[in-house]
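Peer 1: need a 3D model of the sequence below.
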Amino acid sequence: MENKYNLKSPAVKRLMKEAAELRDPTQHYHAQPLEDNLFEWHFSVRGPPDSDFDGGVYHGRIVLPPEYPMKPPSIILLTPNGRFEVGKKICLSISGHHPETWQPSWSIRTALIAIIGFMPTKGEGAIGSLDYTPEERRALAKKSQDFSCEACGCSMHSALLALTPNSNPSAEDHKAKELAQQINFKAESSLSRQASESGAAEGEPPTPAEGALASTSEGPEQAEASPPTVPEEARPPPAGPATGRPLSPRQRRAQQHSHQAPSRPVFAAAPRQPRDASRVGSVLLIVVLTLALAALIFRRVYLANEYKFDYEL
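Peer 2: Below you'll find the predicted structure:
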């Protein structure tokens, strides 16, 4: 196989290294490439203990792209299991369906441990996922040990080492489990993020009736901060803060303006001295004009009386 591929290719180097590391089967997983295709691997994983898959051994394919490890592989289960569809590419954060969550530091060993960790989780309608009953999954777990792969000739009776109570995982297994936990966390966080984004995109502003109902259920402070959108004609005149009397239309408009624009900066009041001075000047001007008009009227009356007196003489 080494003469068939370019040994300078990063993907070939990486797969050769991983094939050497996974040459010997373990108690929980095993994977090796086909004899004539380095980019197609067959794997076997043991069902997680204390689950519906306990006692089962499941076989599948891993198809790797030429850009591996920069792009994720495709994972296909061949053994009926009740969690993943048989012969179909499954949708996981470590598979080709989600290249945005794949990291080059992950490996085939990481993918195998992640598959074991994903098996007890819910399918939730994902591509290639199934939600069989626990009884059906237990029955399939018993039947899985009789499965034999025609492509690689692997039998589930001898694919993995027998379980022992005192088995100690290797350092590579510890590292792979830590990476698998990161994969599970990233999957949950991406689902929650998508749910929040879809909820924000589909959300619509509340209608006036909904706003009124929501405001009645809030506290007094929240109700003042966000008043219900009720038409002004149907809104009763608000009462003053201390006297309890209805406010004037000017005060109501000022109060509505303060609610509608709470974020507008408040400036200090301007000094009132110029305003008072202008008012005093206006009063004085009015007094002067009034006196001048009175003087003119008095002079006109005086002249009219004097003319009358001269006429009589």
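
Peer 1: contacts, neighbours, all on C-alpha from now
Peer 2: Fine.

Peer 1: max-length helix in this structure?
Peer 2: When the chain is parsed with DSSP state H, its longest helix is helix 273-312.

Peer 1: now it: buried residues?
Peer 2: For helix 273-312, the neighbour count (16 or more other Cα atoms under 10 Å) marks no residue as buried.

Peer 1: packing partners of that helix?
Peer 2: Applying 3 or more Cα pairs under 8 Å, 6 or more residues apart in numbering; DSSP states H and E, we find helix 273-312 packed against no helix or strand.

Peer 1: chain center to it, what's the gap?
Peer 2: Offset of helix 273-312 from its chain centre (Cα atoms, centre = their mean, to the nearest Å): 80 Å.

Peer 1: ok, now stretch 86-105?
Peer 2: A distance of 21 Å separates the centroid of the chain from that of stretch 86-105, by Cα atoms, centre = their mean.

Peer 1: quick check: next helix or strand after the helix or strand where Lys177 lies?
Peer 2: In this assignment (DSSP states H and E), Lys177 forms part of helix 171-202. With elements assigned by DSSP H and E, the helix or strand that comes after helix 171-202 is helix 208-217.

Peer 1: to check against the first, give me the structure of this:
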Amino acid sequence: MSDQAVLLLRKQLKELSRNPIEGFSAGLIDDSNVFEWEIMIMGPPDTMYEGGFFRANMVFPKDYPNNPPSVRFVSEMWHPNVYNDGKVCISILHSPGDDPLGYEQANERWSPVQTVETIMLSIISMLSSPNDESPANIDAAKQFREDLPGFRKKVSQCVRKSQEM
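Peer 2: Okay, here's the model as predicted:
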């Protein structure tokens, strides 16, 4: 299975380098390991994250594409759908099948048809419209709902820090 994963990941990386997608870039952290990628996400225009350059790591399991990669921001991130340790929490990165908590439908979760491109577009979409109903970061979700000016200020600090890195 790992050989299939290696071939698929190399193909997706090659495709992204040939046809870059606006809003992010991707490359290997170490050329000898196709399972660990570094991603640079540009804060989407007309959002609180605009102007930011956020670094993240994407780590693929050996049985990719049967199971999803994990994505973790290395840059500081204040967002309802990003855990304090930087790990991204969106439906398509959750294991395939039925949600044991019953919150998500199976068709919203990971599917082998997903690609690095679809994952990154979902993360950009997450930055554009936070989901505070199913938060990974309860404090960020609470502030987003109850103190939007304070939330904006904290996001602005993250954007500034990302520009300095």
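
Peer 1: re earlier: packing partners for the helix holding Lys177 of structure 1?
Peer 2: helix 108-118.

Peer 1: give me the neighbour count for Glu133 of structure 2.
Peer 2: 12 (other Cα atoms under 10 Å).

Peer 1: please pull up the equivalent of it in structure 1.
Peer 2: When structure 1 is aligned by TM-score structural alignment, Glu133 of structure 2 is paired with Glu124.

Peer 1: next, the contact list for its match, please.
Peer 2: Contact analysis of Glu124 of structure 1 by Cα atoms under 8 Å, 6 or more residues apart in numbering lists nothing.

Peer 1: tell me the SS of Ala56 of structure 2?
Peer 2: Three-state assignment for Ala56 of structure 2 (DSSP: H, G, I helix; E, B strand; the rest coil): strand.

Peer 1: residue in structure 1 matching it?
Peer 2: For Ala56 of structure 2, the residue aligned by TM-score structural alignment is Gly60.

Peer 1: go ahead and confirm that match touches Ser44.
Peer 2: Yes: when contacts are counted by Cα atoms under 8 Å, Gly60 of structure 1 is listed as touching Ser44 (6.5 Å).

Peer 1: so which of the two has more stuff around it?
Peer 2: With neighbours defined as other Cα under 10 Å, Gly60 of structure 1 and Ser44 compare such that Ser44 has more, 26 against 18.

Peer 1: tell me the SS of that one?
Peer 2: Under three-state DSSP, Ser44 of structure 1 falls in the strand class.

Peer 1: hmm, who's touching the strand or helix carrying Leu9 of structure 2?
Peer 2: When elements are assigned from DSSP H and E, Leu9 of structure 2 belongs to helix 2-18. Here helix 2-18 of structure 2 makes contact (Cα under 8 Å, 6+ apart) with 25-27, 34-35, 62-65, 115-117.

Peer 1: can you say which of those are buried?
Peer 2: Buried members of these, counted by 16+ other Cα under 10 Å: 25-27, 34-35, 62, 64-65, 115-117.

Peer 1: from those, which two are the most distant?
Peer 2: Spatial extent of those (Cα to Cα) is set by the pair Ser25 and Lys62 at 22.5 Å.
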